[in-house]
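Whatever this is, show me its structure:
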Amino acid sequence: MGDVAMTVPVIRALVQQNQHVKVTVVSRPFFQPFFEGIPNVTFFAVDLNGRHKGTMGLFKLYADLKKRNINAVADLHNVLRSIVIRNLFALSGKKVAYSDKGRAEKKALTRAQNKIFQPVKSMVERHVETFKNLGFDIDLTQPNFPEKVKPSEEVFKVCGEKGNTNWIGIAPFAQYESKVYPLDLMQEVIHKLAENNSNKIFLFGGGKKETEQLHALSANVDNVIVVAGKLKLQQELQLISNLDVMLSMDSGNSHIAAMLGVKVVTLWGATHPYAGFKPFNQPLENCLTADREKYPLLPTSVYGNKMVPGYEDAMRTIPVDAVVAKINSNLA
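Now for the predicted structure:
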């Protein structure tokens, strides 16, 4: 989800700054709402469970895309499936380019021995380079974001009127445990924020287990609302676009909020913003990281799927008061 969200500001800037360009975004149907409302952008939903399943499905996907008279292909995912498609287009004489994921630099950043602790190029920058290789210049120094969307009736029923309140989103989960702020500390963060009656806090997550944990975190406080399971993706995007700030782990929610121009505070454990996944257009000071003096091998992983023994409590070195203060400073 985060990978797709990081392409949105780049594609939005591409069509705004190159108005003769028409873009077809090829991805899973779930992600279509990310691209709605962007001029000159259409969405092609890949049917991975039906027509486009398996090896023969890739050839059918290529045949379907050829009908759209595509002139060039930008592979922003650079995985086996997309590599096959771009190579088929290349063989037919079309210009292709792909985003280099910088695996060597990321390995140097995360290895235990001879670690090179310095920022690598962000994925957003890599996508800009991909389009440059196709002949399109993109300037992201002054990005344009969509206007805040008026919440639908379904969103209003869950969230109520915004009025003069601060709307704070909190997404406390991530794909890997090494990227999740301890829930007892997160509960302290939520309760401290909820003490201010001017704040309304929305908790994001998915699945039965996460939803149960979110209800435990909310502890029936009136100005803390569990969103999980109540809204569809398109409706969640409406809500997120109206947030004043989002608190997230190194996860997809941070990139969704960032693509909508919302201020984002992120918490980092086994991973680090230097690996190229800092949310778009967010200051580095909004990224609160675990203590590297106490845990010098950090970051231990690019994606959070590798945990070093003894580093399980690394995120406990991010103080609750520091998290609350950072959110409040973004509300000021």
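
CA atoms for contacts and neighbours, from now on please.
Fine.

If we ignore the residues flanking it in sequence, what's nearest residue 122?
Of all residues not flanking residue 122 in the chain, residue 276 sits nearest, at 3.7 Å (C-alpha to C-alpha, 6 or more residues apart in numbering).

Residue 72 too?
Computed as C-alpha to C-alpha, 6+ apart, the closest residue to residue 72 that is not its neighbour in sequence is residue 95, at 4.9 Å.

For the residue nearest to the spatial centre of the chain, which residues are in contact?
Most central in the chain under C-alpha atoms, centre = their mean is residue 255, positioned 2.4 Å from the mean C-alpha point. Counting by C-alpha atoms under 8 Å, 6 or more residues apart in numbering, residue 255 touches 2, 5, 6, 279, 280.

Now the two most distant members of these.
The span of those, defined through C-alpha to C-alpha, is set by 2 and 280 at 10.9 Å.

Second chain to compare with the first, below:
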Amino acid sequence: MRILVQRFSALGDIMILLPILQQLKAEHPEHEIALLSRPYIGRLCQDLGLQFYGAQLQKEHKGVLGLKRLVKEVNRDFKPDLLIDAHSVLRTKIISKFFALKGVPTESLHKDRQARKAFLESTNPAQAALAPISQLHLDCFARQNISISFNRDSIKAAPYQLSAEHLQWWEESKAEINIGIAPGARHKSKEWPREKFIALLKDLGRPNRKFFLFGGPDEVEGLRELAKAAEVSFEIVAGKFKLDQEIALMKHLDVFVSHDSSNMHMAAWSGCPVVSIWGGTHPGAGFAPYANEDHMVSLDPGTLDCQPCSIFGTSTCKRGDFACMQDLAVSKVAEKVNSLI
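Modelled structure (predicted):
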């Protein structure tokens, strides 16, 4: 069977999906599997044994006619027997409709928006926790009679390995203990203050420890200033490595510290222990890092009646002070990190 899976959302969401496709390919080698997503994801698919189709959503595949053209191109080349819509938004629903008109069976992610609303309104988010997004993906395949054994104990680490050049860089750069840090986040409600990260690095700093700072190319100078302010030994990873090489590097680290972000999911998939910092979002919304649920840090339950305030994060705070992050003690994060070293 030729199975086409589509998802175009943020990198963190893709990082949740890829380990499932990795497991699917391992358990069902008889199936041909292709991913339809944004072009930059393509370099991650080859080592997983997946075919890849990159959609130019702002160019030739823009708009309804562009999506129709995309479907025609993919159908001509891959000829899918089944389409899995792992995103279930307007764009992917249009794509699914076009494939259905060509006689291709489709299955889509079931999002329970009412349950998400109830979760945010709950006074006990842990008790009102939603099904993990990974389970929703598995349910998609199960409805098409495709079983995947995917749980905490069966998750395979990402297959990527450092290139010879990057491996040499690592051997020359590493210390006795190596800690990954990703202080950036897309939304302010998910971002621990910069001064907290500086204090954390100062607290964790030792002569035998080195910090590897991750982020986007536009964060390089900010990361450098942060590490210099903390007066610790460091290397800037941001802007130097492609996605597969970043994940490969994470495999070599002793622990990784991140917000609820794509870096959190990348590090978890690499197999590196991940300490994740949570503020305006909550792992009970279904986006906890794989196999690292015991290492999540946030304010104690019940401290704020407005936490969580959103499923995906927001740039505003109804209190006006982002207390969920401002009040999270450095010592609490440092204690968790030190427990894993």
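
TM-score for the pair, please.
TM-score of the superposed chains, computed with TM-score structural alignment, normalised by the length of the first structure, equals 0.90; 326 aligned residues with a C-alpha RMSD of 2.2 Å.

about what we covered before: most neighbours among the contacts of residue 255 of the first structure, which one?
When neighbours are taken as other C-alpha atoms under 10 Å, the top entry among those is residue 279 (31 neighbours).

residue contacts, it?
Contacts of residue 279 of the first structure by C-alpha under 8 Å, 6+ apart are 6, 254, 255, 258, 264.

So which of these belong to strands?
If you go by DSSP state E, the contacts of residue 279 of the first structure have residue 264 in strands.

Next step: the contacts of residue 279 of the first structure restricted to helices.
254, 255, 258 (DSSP state H).

in the first structure, which spans are helices?
According to DSSP H, the helices that the first structure contains are 2-5, 8-17, 54-66, 80-91, 103-110, 123-133, 153-159, 183-194, 207-218, 233-241, 252-259, 320-331.

could you dump those helices to a markdown table with distance to residue 42 of the first structure?
Shown next, in a markdown table, are the helices of the first structure (distance: least, C-alpha to C-alpha, whole Å):
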| stretch | distance to residue 42 of the first structure |
| --- | --- |
| helix 2-5 | 15 |
| helix 8-17 | 11 |
| helix 54-66 | 12 |
| helix 80-91 | 18 |
| helix 103-110 | 31 |
| helix 123-133 | 17 |
| helix 153-159 | 26 |
| helix 183-194 | 39 |
| helix 207-218 | 30 |
| helix 233-241 | 17 |
| helix 252-259 | 18 |
| helix 320-331 | 34 |
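
Name the stretch among these that sits most buried.
Stretch with highest mean neighbour count among these: helix 252-259 (a mean of 26; mean count of other C-alpha atoms under 10 Å).

quick one: that one to chain centroid distance?
4 Å (C-alpha atoms, centre = their mean, to the nearest Å).

What of stretch 253-264 of the first structure?
7 Å.

okay, and it goes to which residues in the second structure?
Counting by TM-score structural alignment, stretch 253-264 of the first structure falls onto residues 263-274 of the second structure.

And stretch 76-87 of the first structure, by the same measure?
Residue span in the second structure matched to stretch 76-87 of the first structure, by TM-score structural alignment: 86-97.

what does that stretch rub up against?
With C-alpha under 8 Å, 6+ apart as the criterion, stretch 86-97 of the second structure contacts 5-9, 64, 67-68, 71, 83, 85, 106, 108-111, 137, 140.

so what's residue 159 of the first structure closest to, chain neighbours aside?
Spatial nearest neighbour of residue 159 of the first structure, excluding adjacent residues (C-alpha to C-alpha, 6+ apart): residue 225 at 7.5 Å.

That neighbour -> the second structure?
Superposed on the second structure with TM-score structural alignment, residue 225 of the first structure falls opposite residue 235.

residues contacting that match?
Applying C-alpha under 8 Å, 6+ apart, one finds that residue 235 of the second structure lies in contact with 173, 210, 211, 212, 213.

Also residue 236 of the second structure?
Counted by C-alpha under 8 Å, 6+ apart, residue 236 of the second structure has contacts 212, 213, 214, 220, 223, 224.

Closest one of those to residue 337 of the second structure?
Closest to residue 337 of the second structure, out of all of these and judged by C-alpha to C-alpha, is residue 212, at 14.4 Å.

Skipping its backbone neighbours, what lies nearest the counterpart of residue 52 of the first structure in the second structure in space?
Aligning on TM-score structural alignment places residue 52 of the first structure opposite residue 61 in the second structure. Take residue 61 of the second structure and drop its neighbours on the chain: the residue closest to it by C-alpha to C-alpha, 6+ apart is residue 67, 5.1 Å away.

neighbours of residue 311 of the first structure, just the number please.
17.

And it, how close does it get to residue 115 of the first structure?
Here the criterion is C-alpha to C-alpha, to the nearest Å. By it, residue 311 of the first structure lies 17 Å from residue 115 of the first structure.

Repeat that for residue 272 of the first structure.
Taking C-alpha to C-alpha as the measure, residue 272 of the first structure falls 13 Å from residue 115 of the first structure.

Comparing the two, which residue is more hemmed in?
Set side by side, residue 272 of the first structure and residue 115 show more neighbours around residue 272, with 27 against 17, by other C-alpha under 10 Å.

residues in contact with the more buried one?
Shown in contact with residue 272 of the first structure (C-alpha under 8 Å, 6+ apart): 289, 298, 299, 302.

and the second one, what pairs with it in the second structure?
So that's residue 298 of the first structure. Using TM-score structural alignment, the partner of residue 298 of the first structure in the second structure is residue 307.

now do residue 188 of the first structure
Looks like residue 188 of the first structure aligns to residue 199 there (TM-score structural alignment).

In contact with its match, which residues?
Taking C-alpha under 8 Å, 6+ apart, we find residue 199 of the second structure in contact with 230, 330.

how far does stretch 203-219 of the second structure sit from the chain's center?
For stretch 203-219 of the second structure, the distance to the chain centre is 20 Å (C-alpha atoms, centre = their mean).
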